[in-house]
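Trainee: Task: produce atomic coordinates for the following.
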Amino acid sequence: MPQFLVAIHHPDDFVPASESPAARRDISALNDEMIAAGIRVFVGGLTRAADAKSIRVPDGRPLVTDGPYLETKEHVGGFWVLDLASLEEAVAWGRKAAIACRTPVEVRAFR
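Mentor: Below is the predicted model of the structure:
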């Protein structure tokens, strides 16, 4: 079965402790629903983008710098990997994720 990434986007200044009790409850319920449906492969939250390390190879040697690879106002804050039959099904779960997380979500298929 194809796998899909459902990625949650947070603003740079997002603090996980700032999530409301209602949002935490809704995210937990969504996780329970995914488990019950047998589609959840993996779920994970990420540390702040500011804590990332970026590695580039400008002259054949890896160069490590502090911070995210892209300078943007939003970054991936967490994600699910789901086993689903179709992109349409993945988008349906992405809608549920956007509602539960109260934040933009991106859905992409793995190759």
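
Trainee: switch to C-alpha atoms for all contacts and neighbour counts from now on
Mentor: OK.

Trainee: In the protein, where's the longest helix?
Mentor: Using DSSP state H to define each element, the chain has its longest helix at helix 21-37.

Trainee: moving C-terminal of that helix, what's the next helix or strand?
Mentor: Using DSSP states H and E, the helix or strand that follows helix 21-37 in sequence is strand 40-45.

Trainee: Would you mind listing the residues in contact with Lys53?
Mentor: Going by CA atoms under 8 Å, 6 or more residues apart in numbering, Lys53 touches Val64, Thr65, Asp66, Gly67, Pro68, Tyr69.

Trainee: Now do the strand or helix carrying the second one: which elements does it pack against?
Mentor: Taking DSSP H and E as the definition, Thr65 sits inside strand 63-66. When contacts are defined as 3 or more CA pairs under 8 Å, 6 or more residues apart in numbering; DSSP states H and E, strand 63-66 sits against strand 53-56.

Trainee: Buried residues, the strand it packs on. List them.
Mentor: Residues of strand 53-56 classed as buried: none (neighbour count, 16 or more other CA atoms under 10 Å).

Trainee: and for comparison, fold this next one:
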Amino acid sequence: MTKYLISFPSSAMVLPAGDLPAVAEAAHTVMQEAKDAGVWVFGGGIDENIRPVMVDGAGTVIEGTYPQTRQIEGGYAVLELPSREAALEWAAKMAAACRCAQEVRAFMDDPAS
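Mentor: The predicted structure is shown next:
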């Protein structure tokens, strides 16, 4: 089985503020469905109020992040699935719930994880 990252940036979720509770409920329904199906590994949204930091090998903490990852925000789910087709099906469910397209990426196989 392969682990898939299904995600979207915050900017993709454009909806009236009053719709947010219904979207959250729909998203939680899909998450519960994934848990009930035994494919849920992890998920959540990035807390955009907490600034990222980088930590080097000596433990030094530096404010900021890599330039190419400054915009990592939004919602993420990791599912363990038998196929890419299954990942696309789950992404479609999440897209419908969140009212925005989802990006799908596969993690490389690592027998130690």
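
Trainee: out of the contacts of Lys53 of the first structure, which are buried?
Mentor: Looks like the contacts of Lys53 of the first structure have Pro68 buried, using 16+ other CA under 10 Å.

Trainee: Over in the second structure, see which of the contacts of Lys53 of the first structure survive.
Mentor: Mapping these onto the second structure (both residues aligned by TM-score structural alignment, their matches' CA atoms under 8 Å) leaves Val64, Thr65, Asp66, Gly67 still in contact.

Trainee: quick one: buried residues of stretch 30-49 of the first structure?
Mentor: For stretch 30-49 of the first structure, burial by neighbour count (16+ other CA under 10 Å) applies to Leu30, Asn31, Met34, Ile39, Arg40, Arg48, Ala49.

Trainee: gap between that stretch and the chain center?
Mentor: With CA atoms, centre = their mean, to the nearest Å as the basis, stretch 30-49 of the first structure stands 9 Å off its chain's centre.

Trainee: can you list the residues that contact it?
Mentor: Residues outside stretch 30-49 of the first structure that contact it (CA under 8 Å, 6+ apart): 12, 14, 67-68, 75-84, 96-97, 100.

Trainee: related to what we said a few turns ago, of the contacts of Lys53 of the first structure, closest to Arg111 of the first structure?
Mentor: Of all the contacts of Lys53 of the first structure, Arg111 of the first structure sits closest to Tyr69, with 22.4 Å by CA to CA.

Trainee: Which helix or strand contains the closest residue to Ala26 of the second structure other than its chain neighbours?
Mentor: Distance criterion CA to CA, 6 or more residues apart in numbering; nearest residue to Ala26 of the second structure, sequence neighbours excluded, is Ala97 at 4.9 Å. Assigned by DSSP H and E, Ala97 of the second structure falls within helix 84-98.

Trainee: The first structure: matching residues for that helix?
Mentor: Taking TM-score structural alignment as the measure, the first structure aligns residues 87-101 with helix 84-98 of the second structure.

Trainee: Mean distance of that stretch to its aligned residues in the second structure, please.
Mentor: Superposed on the second structure, stretch 87-101 of the first structure shows a mean distance to its aligned partners of 0.8 Å (mean CA distance after the TM-score superposition for the first structure).

Trainee: roughly how far is that stretch from the heart of the chain?
Mentor: In terms of CA atoms, centre = their mean, the centre of stretch 87-101 of the first structure is found 12 Å from the chain centre.
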